[in-house]
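> give me the fold of what follows.
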Amino acid sequence: MQKLFYILSVSIILSINAEPDLDLSLPELGDRVSGVVSNDQEKIIGNEFLKQVYSQAPLISDPLIQEYSELLVYRLSEYSQVKDRNFNVLLIDDNSLNAFAAPGGVIGINGGLFLNAQNEGQFASVITHELAHLSQRHFARNILNSQDNNIASILVMVSAVAAAVATNNPTAFMAGPAFLQQQSLRYSRLFEREADRVGFNNLINAEYDPSSMGEMFEQMAKLRRLAGDKIPEFLLTHPISSSRVTDAFNAADQVETPFNTKNSLNYEFIRGRLQIRYEDIPLNSVRKMKGLLEKDPYSNENRYALSLAYKISGQHKEALKIINSLIIENPKNLILVNTKAEILLDEGKSEDALEVVNIFLNISPKNYPLSVLKAKILAYDKKLFAAEELIRDQLLRRNNDPYLWLYLSEVQRDSKNVIGYHQSRAEYYLLLGQYEDALNQLQFALKLTESNFQVSESIMTKINSTRKSIKGLRGQ
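As a prediction, this is how the structure comes out:
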């Protein structure tokens, strides 16, 4: 699938022959770029893109995977040239290898990227490449080079691209303007090379092994060989040649650095978590993970994955045995603690699960995955109002998280908080850009608040704002 402009496939075209002291600043274009598409307009475009993807794409709603991805993106951004670091990290529930960047600080990651990147260094090489697209403002520069810089045409393009990303349909983008396709073909190689150079240098600055990017290319080349006649679309449009792999390693050899970080424990656990998620036959995962552990008995990734395999097959005792052994080795690891509590809850031992979570929430107050899990434990014990308060507290920091709004509405429904249920559903639909559905929910809520002026006034304000958005979409 061609991800238009710099919404690009993770199959990066590498051409790293640059010296370590490469100038990574944006080319001197004066005010021409911002004159065509300002930073504020990129934010608007990015928000529209988010709504389209939220409403169409299957997303991974796993707080552990989400937090890991966000923390890594933010950490890598510290070594990038991105000025506005208010990112929205999307996790696409698709086991194919892909990642993309979109205007306004949107970073998209397929679940399959974790499966194909063998270590965190390889994974990070992809993310630094995508961050380079943002820092170099490739979207705005591509518009500058096009013949159509009308904002309406751009938004049509964004919708088409979002549809392609959401549906994994390589023809979906054809709905966009013709200039879009022409410009993406004409300029993508130039911008890819620039993103390669910038991303490579930032990878080094983040203290990862310089060979990580070359290793990622080897993984892509291997995938191409194994694909046979069914070559993935991103490898068709961005082929990985042996010379490109060689160039990547040659560039790494030229870097004199003491840093050789390739992996992290948390990456191994998250990768193991996704291995189980994408197992074709979940009940066969125990046998599969046992086989992998026989080959590498010290693999933290496979040990963790086997624990999850035992959990989904109902073998909680075996699952806890492995998790406890991992916790003994890594007593402060929040992923392991969170997973132990998940297993206990799945077994019906909610009190034990709550005790585990509370101990570590005292150490890491307001931690996102632990807080959501605690809310689930409380909901399991029918302590619904306490669960609602925990989710609301998380929404103070994650107000644009549709998963949290949806979960809050479910808790409110179970607690018979009908007004809150409709309000939360409305917020969920607003994030998806489904304004009519949001308006319906708000009107339901308003009918129930006739005797509460303060609440009804707040709902009316939201209704008026939603109606304004609907009129804007209709061009009124």
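
> use CA for all of it now, contacts and neighbours both
OK.

> does Val82 touch Ser135 like I think?
Yes. With contact defined as Cα atoms under 8 Å, Val82 counts as touching Ser135 (4.3 Å).

> tell me which of the two has more neighbours.
In terms of neighbours (other Cα atoms under 10 Å), Ser135 is the more surrounded of Val82 and Ser135; the figures are 20 against 17.

> and that one, how far from Ser96?
From Ser135 over to Ser96 the distance is 26 Å, taken as Cα to Cα, to the nearest Å.

> in whichever helix or strand Glu218 is part of, what counts as buried?
Mapping Glu218 onto the secondary structure by DSSP states H and E places it in helix 212-227. Buried residues in helix 212-227, counted by 16 or more other Cα atoms under 10 Å: 212-221, 223-224.

> show me what it is packed against.
helix 120-135, helix 242-253 (3 or more Cα pairs under 8 Å, 6 or more residues apart in numbering; DSSP states H and E).

> out of these, flag the one nearest Ala375.
Checking those against Ala375 by Cα to Cα gives helix 120-135 as the closest, at 30.4 Å.

> how far off centre is the top helix by length along the chain?
In the chain, assigned by DSSP state H, the helix with the most residues is helix 178-205. Its chain's average C-alpha position is 21 Å from that of helix 178-205, according to Cα atoms, centre = their mean, to the nearest Å.

> list the helices and strands it packs on?
Packing partners of helix 178-205 (3+ Cα pairs under 8 Å, 6+ apart): helix 120-135, helix 138-145.

> relative to helix 120-135, how tilted is the shortest one?
Counting by axes from the mean of the first three to the mean of the last three Cα atoms, to 10 degrees, helix 138-145 points 40 degrees away from the direction of helix 120-135.

> give the buried residues for the very next helix or strand once past helix 138-145.
Using DSSP H and E, the helix or strand that directly follows helix 138-145 along the chain is helix 151-167. Taking 16+ other Cα under 10 Å as the neighbour-count basis, helix 151-167 is seen to contain the buried residues 154-155, 157-167.

> one more, please, to line up against the first structure:
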Amino acid sequence: MKKLFVLILFALSFSGKGYSETELPALGDSTSGLISLQQEQELGSLWLRQLRANQATIDDPLLITWFTDSIYQLVPFSELAVTDLQLVVVDSPQLNAFAVPGGIIGINYGLFLYTADEDELASVLSHELVHLSQRHFARQVEAAQRRNPIALATLLASIILIATDNPDAGFAGLVSSQAAAIQSQLAYSRDFEREADRLGMNILVQSGMDAHAMPEMFSSMMEANRYSSSALEFLMTHPLTPSRVSDAGNRAEQYPIRPRTRSFEFLALKLGAERRYQLKDNSAAEFRQRLENARGVDRDALLYQLADIALVQREPQKGMNYLQQVSAEYRQHPAMDALQAKLLAADNQVADATSLLRQKLLIHPQDLSLRETLSRILIDTNRPAEAIPLLKDLTAD
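As a prediction, the model looks like this:
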């Protein structure tokens, strides 16, 4: 019943047609009385539990570390009242990102497939941060209440019944209030989207990234939607119109073009998304072909993925050969060290693997890749007592 409760409440909050600017309550008015920040936190926690129970998520340390670092590069410029965010990556090839009341930011791993660089992906994240900082959830509930308070009261009463001890009566009330006819469960109004675009670009620029990445990302979304339905998940909840694309382009022209960011982490994760959702069993052959012409950090990212594929295929020596070709700049990267340790353990060199990890943890004591890899190796070799402190730290993080 909790699942239905959360889905209906969020549907109530974000469904319906767009409102005019005059219908959107400004921050600081009765919105804060209708839904408090604490209530948003409670709703967000319920929603996140339901998501994790019903949708596969990805907790890869390199991905979570990159996501965390990327978000907190933007947060100082976001005007968020609460900056303790919860981040989630959904295991889906579809193009999507979302912000949920209570400080939850999520992306589909498939988002990497549609972004050429970190600036484009950051434009999506900055947009989502605005939905939280400007409390679009509470403001849209407020607008819905002012538009039709009787229907809202009926729906809320139905939700309470469903969540407690009379689900049949609650569902009957739901149908009578037409809440079952939900077509855009998390759809933001166009006014909120324009506000998120405008303030999101400010966040992007202040964090040192290229403003032009936002209209380019919009164009990529529209192009993807033209040829594939995979973009629909995002566009259904974030209505993208030609005027929004045009406005973003005009706004970006006010700023100089800045160099784009394509880090090792981003490139390795982008290749990982290709491998997971598109190339699959053909990944190794495709990456080896690309390796012939790759240079710099692109080559290192390919080598990392090829080494990981060799690990999965139980060819640790081949994997270590790939890692030996990584440039000096990234050979000591914690993710490379963690992968090397996995390869050593797979090659029955467990002592060398744990020694390497403990040595690297002295340099990078908080690194998730190193800590998770060491805990897994210790558990796999029947040394759970040594793994418990690491697991406690990982859980706390």
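
> and the TM-score between them?
Put the two chains on top of each other and the TM-score (TM-score structural alignment, normalised by the length of structure 2) is 0.80; 363 aligned residues with a Cα RMSD of 3.5 Å.

> show residues contacting the helix holding Glu218 of structure 1.
Under the contact criterion Cα atoms under 8 Å, 6 or more residues apart in numbering, helix 212-227 of structure 1 has outside partners 11, 116-117, 121-123, 125-126, 200, 231-232, 235, 240-242, 244-246, 248-249, 252, 262.

> closest to Leu50 of structure 1 out of the buried residues of helix 151-167 of structure 1?
Closest to Leu50 of structure 1 out of the buried residues of helix 151-167 of structure 1 is Ala162 (8.0 Å), distances taken as Cα to Cα.

> so that closest one sits against Ser55, correct?
No. In this structure, Ala162 of structure 1 sits apart from Ser55 without contact. The criterion is Cα under 8 Å, and the distance is 9.8 Å.

> buried ones from the contacts of helix 212-227 of structure 1, can you make that a ChimeraX selection?
Those of the contacts of helix 212-227 of structure 1 that count as buried under 16+ other Cα under 10 Å are selected in ChimeraX with:
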select :11,116,117,121,122,123,125,126,200,235,240,244,245,248,249,252,262
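
> average gap between the helix or strand that contains Glu318 of structure 1 and structure 2?
Remark: Glu318 of structure 1 resides in helix 316-329, with elements defined by DSSP H and E. Compared with structure 2 after fitting, helix 316-329 of structure 1 deviates on average by 2.6 Å (mean Cα distance after the TM-score superposition for structure 1).

> for the residue nearest to the spatial centre of structure 2, give its distance to Pro239 of structure 2.
The centroid of structure 2 falls nearest to Ile107 when counting by Cα atoms, centre = their mean (2.5 Å). Using Cα to Cα, one obtains 17 Å as the distance from Ile107 of structure 2 to Pro239 of structure 2.

> again with Asp352 of structure 2
Spatial separation of Asp352 of structure 2 from Pro239 of structure 2 under the definition Cα to Cα is 53 Å.

> of those two, who's got more company?
Neighbours per residue, other Cα under 10 Å: of Asp352 of structure 2 and Pro239, the larger number sits with Pro239, 16 against 12.

> for the nearest residue to that one once chain neighbours are set aside, grab the count of nearby residues.
Closest residue in space to Pro239 of structure 2, ignoring its immediate chain neighbours: Arg190 at 6.5 Å, by Cα to Cα, 6 or more residues apart in numbering. By the measure other Cα under 10 Å, the count of residues near Arg190 of structure 2 is 19.

> same question, Lys462 of structure 1
Residues near Lys462 of structure 1, counting by other Cα under 10 Å, number 18.

> before we move on, what SS does it have?
Secondary structure assignment for Lys462 of structure 1 (DSSP: H, G, I helix; E, B strand; the rest coil): helix.

> need the contact list for it.
By Cα under 8 Å, 6+ apart, the contact set of Lys462 of structure 1 is Leu442.

> again, only using 10 Å
Lys462 of structure 1 makes contacts with 423, 426-427, 438-439, 442, 456, 468, as judged by Cα atoms under 10 Å, 6 or more residues apart in numbering.

> make a PyMOL selection of the buried ones in these.
Paste this into PyMOL to select the buried members of those, with burial taken from 16+ other Cα under 10 Å:
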select buried, resi 423+426+427+438+439+442+456
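
> where exactly do the strands run in the stretch 1-150 of structure 1?
Applying DSSP state E, counting those that start in this stretch to the stretch 1-150 of structure 1 gives strands spanning 88-92, 99-102, 106-110.

> look up how far Gly348 of structure 1 lies from Asp381 of structure 1.
Spatial separation of Asp381 of structure 1 from Gly348 of structure 1 under the definition Cα to Cα is 10 Å.

> just give me the match in structure 2 for Arg348 of structure 1.
For residue 348 of structure 1 the amino acid is Gly, not Arg. Under the alignment (TM-score structural alignment), Gly348 of structure 1 pairs with Asn348 in structure 2.

> so which helix or strand takes in that match?
Element membership for Asn348 of structure 2 (DSSP H and E) is empty, with no helix or strand holding it.

> go on, Ala438 of structure 1?
Take DSSP H and E as the rule and Ala438 of structure 1 turns out to sit in helix 435-447.

> what's that helix aligned against in structure 2?
Using TM-score structural alignment, helix 435-447 of structure 1 corresponds to no residues of structure 2.

> thinking again about what came up before, in JSON lines: the contacts of Lys462 of structure 1, plus distance to Phe179 of structure 1.
Rendered in JSON lines, the data for these read as follows (distance: Cα to Cα, whole Å):
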{"residue": "Gln423", "distance to Phe179 of structure 1": "41"}
{"residue": "Ala426", "distance to Phe179 of structure 1": "36"}
{"residue": "Glu427", "distance to Phe179 of structure 1": "35"}
{"residue": "Ala438", "distance to Phe179 of structure 1": "34"}
{"residue": "Leu439", "distance to Phe179 of structure 1": "36"}
{"residue": "Leu442", "distance to Phe179 of structure 1": "40"}
{"residue": "Ser456", "distance to Phe179 of structure 1": "47"}
{"residue": "Lys468", "distance to Phe179 of structure 1": "31"}
